[in-house]
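J.: got a sequence here, can you model it:
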Amino acid sequence: MGSTGPVRIAARALVATVSATLLVSCSHDAGGPVLRVGAGNSDQADLIAEIYAGALARTGARTAVVAHLGQRRDYLAALDAGTVVLVGEASGDLLTTFDPNSPAHLPDRTPAAGTTDTAPAAAAPVPDVADALSRALPQGLSVSDIADGTDLRPALVARATDDLPAALPDLASRCADLTVGIATGSELDPLRPAVDPQRDVIDPLHARYGCDVPHATVYPSDTDLRKALQEGQIQLGVLTAPAALLPGGTAGLTTIADPRYAFRARNVLPLFRTGSLTPVQIKKLNYVAGELTTAELIEMIVRIRDDHASAATLARAWLDAHSL
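T.: Reported below is the predicted structural model:
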């Protein structure tokens, strides 16, 4: 669903592309152009690129993964220049890139649990992330289905031994009495936009839940925040990603549910050059979107990061397991 918008990615000389890793996937068709799928500098990006490239190869296309393209601005420039035709993205982060002031937080038009009692009756409807992103896309770029089963939002966590409510609507009245830590680094996702504690955490918690945070401490990494939480320096912590991505996983932690999406939806989706894919190929990507889940995605990312597993091998096994 392509869309025009005021933002236009500036094409740039991609010197770094010369040294990018180029991996060609097998297919049944020796002819036709090679569909190059780009990936930024992260294990998550490598994995998603391999999944998309592998899925497209199974439609008969010739595909290749171009890895190590750099940060978001670099691989979007590669997409704009035609060096690659598709990249894997996260919906909320991409919306932040194209429309930094968008008020959208919910993933789609389905109301989040408990949203009916949060906003004044006269408040104007707020667009969902999927719709806002569609409107913000620069001319020449399109997205297909968002993987609704992937939820990579920041996580609000507490010590598992602390007696705190399990969801933000029930915790809100106690926020002012708690010290909250906010992680701002890129440890769990090197491609994540930098966190602004006020804009991205404190203000949304107040707006969505009436959760006031007068006592906040900023930490440079998720690991530092976890240590402070375990030592009792803080009672709540806002991670930059799901707790399962932490080194050591969720041991000793409990995640506080955020049903009203104080933290903007962040789901996996493909971003591609308009007209570069056939309807059959787009349909295959939509099948991938319907099968991918948070748990499976995180498990594979952790295996790549901690066990040095091959992203291509994991992607192929995942596609096989889901008959894609």
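J.: all contacts plus neighbour counts: C-alpha atoms, from now on.
T.: Will do.
J.: which residues touch the closest residue to residue 43 other than its chain neighbours?
T.: Once flanking residues are discounted, residue 43 sits nearest to residue 301: 6.2 Å by Cα to Cα, 6 or more residues apart in numbering. By Cα atoms under 8 Å, 6 or more residues apart in numbering, the contact list for residue 301 reads 43, 44, 47.
J.: would you say residue 40 is within a helix?
T.: No - membership of residue 40 in a helix is not supported by DSSP: H, G, I helix; E, B strand; the rest coil, which gives coil.
J.: who are the contact partners of it?
T.: So residue 40 contacts 46, 67, 68, 69, 70, 71, 72, 74, 75, 191 (Cα under 8 Å, 6+ apart).
J.: the helices in the chain, which residues?
T.: 43-57, 72-81, 91-98, 129-136, 168-171, 203-209, 222-230, 279-291, 294-307, 311-321 (DSSP state H).
J.: so which elements touch the second one?
T.: It stands for helix 72-81. strand 34-38, strand 86-90, strand 268-273 (3 or more Cα pairs under 8 Å, 6 or more residues apart in numbering; DSSP states H and E).
J.: could you list the residues in contact with the second one?
T.: Translated: strand 86-90. 35-39, 45, 48-49, 52, 75, 79, 266-273.
J.: cool, the longest one as well?
T.: Strand 268-273 is contacted from outside by 52, 79-80, 82, 85-91, 140-148, 150, 285, 289, using Cα under 8 Å, 6+ apart.
J.: how about 6 Å then?
T.: Strand 268-273 has contacts (Cα atoms under 6 Å, 6 or more residues apart in numbering) with 85, 86, 87, 88, 89, 90, 140, 141, 142, 143, 146, 147.
J.: now the second one, please; I'll put the structures next to each other:
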Amino acid sequence: MYSVVVRRTAAAILAATCALGTISCSGDDTGPVVVVGGDSTTESVLLAEIYSQALERAGTDSTVVTGSSTPLADLDAGRIAVLPARNGALVDRWNPSSPARTPDEVVAALNSSLPQGISVSDAADGTDPRVADTHGATTEKSARTQRVVALYRSGIFDRQQLKKLNYVAGELTTDDLTDLVGQVDTGTDPAVAARAWLDAHAL
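T.: Below is the predicted model of the structure:
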């Protein structure tokens, strides 16, 4: 079951109505609406808002639908079009025997493990919560790097839209996420927190 967090436009209302059956849908006067999904955690809701609003700033109608207990299955089935996630956790799910640990290794392992029809944005280099040494290896050798990425349905975005997703990756940090999660946990609307972060980073 889903909870629709934000409906910013008439097109977004339509998308929320259709989100359980399609990647996106459109009305008589609008183009496709990209549905960005997530689970019920504060981080997931915030990231969905950030990526959705970034796409809107590239001229893409988008809405956020979170609260799912099976967001990866929703992406695979086309019920959502975009899903923020942590790349190390995705490797754990799709290629658990992979020896990948460092940032570059995890990126390569994820790229080789993606299900058919699913693509991935750049990883947000500043969002690995673990301490890294000067060679990019982590102090926790038994754990994979965990950087934020956006999974998306292959072929749905043009170059400008993909740039927006990757601009987020270039700016987002663990400190940012920690601060944003704290704001939401103390009462700030996730959409408001995401908008302020995007404004502050000129995205």
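J.: so which residue is smack in the middle of structure 2?
T.: residue 84 (1.9 Å; Cα atoms, centre = their mean).
J.: need the contact list for residue 21 of structure 1.
T.: Neighbouring residues of residue 21 of structure 1 by Cα under 6 Å, 6+ apart: 66, 67.
J.: that one -> structure 2?
T.: For residue 21 of structure 1, the aligned residue in structure 2 is residue 4 (criterion: TM-score structural alignment).
J.: give me the distance between that match and residue 45 of structure 2.
T.: 10 Å (Cα to Cα, to the nearest Å).
J.: please apply the same query to residue 167 of structure 2.
T.: 19 Å.
J.: so those two - more neighbours on which side?
T.: Using other Cα atoms under 10 Å as the criterion, residue 167 of structure 2 and residue 45 rank with residue 45 on top: 25 against 19.
J.: by neighbours, which of the contacts of strand 268-273 of structure 1 wins?
T.: Counting by other Cα under 10 Å, top hit in these: residue 86 with 31 neighbours.
J.: out of everything not next to it in sequence, what's closest to that residue?
T.: Nearest to residue 86 of structure 1 is residue 272, by Cα to Cα, 6+ apart, at 4.1 Å.
J.: same check on residue 13 of structure 2?
T.: Using Cα to Cα, 6+ apart, the closest residue to residue 13 of structure 2 is residue 7 (5.7 Å).
J.: and for that neighbour, the neighbour number?
T.: Counted with other Cα under 10 Å, residues neighbouring residue 7 of structure 2 total 17.
J.: same question for residue 100 of structure 2.
T.: Residue 100 of structure 2 has 22 neighbouring residues, counting by other Cα under 10 Å.
J.: that one corresponds to which position in structure 1?
T.: In structure 1, residue 100 of structure 2 lands on residue 104 (TM-score structural alignment).
J.: and that match, how close does it get to residue 72 of structure 1?
T.: Residue 104 of structure 1 is 21 Å from residue 72 of structure 1, where distance means Cα to Cα.
J.: how about residue 101 of structure 1?
T.: Separation of residue 101 of structure 1 from residue 72 of structure 1 (Cα to Cα): 18 Å.
J.: pick out whichever of those two has more residues nearby.
T.: Between residue 101 of structure 1 and residue 72, counting by other Cα under 10 Å, residue 72 is the more crowded of the two (20 against 9).
J.: against residue 225 of structure 1, how distant is the more buried one?
T.: 25 Å.
J.: before we move on, the earlier item: closest to residue 256 of structure 1 among the contacts of residue 301 of structure 1?
T.: Within those, distances to residue 256 of structure 1 taken as Cα to Cα reach their minimum at residue 44, with 24.0 Å.
J.: what residue of structure 2 takes the place of that closest one?
T.: Using TM-score structural alignment, residue 44 of structure 1 pairs with residue 43 in structure 2.
J.: much appreciated, bye for now.
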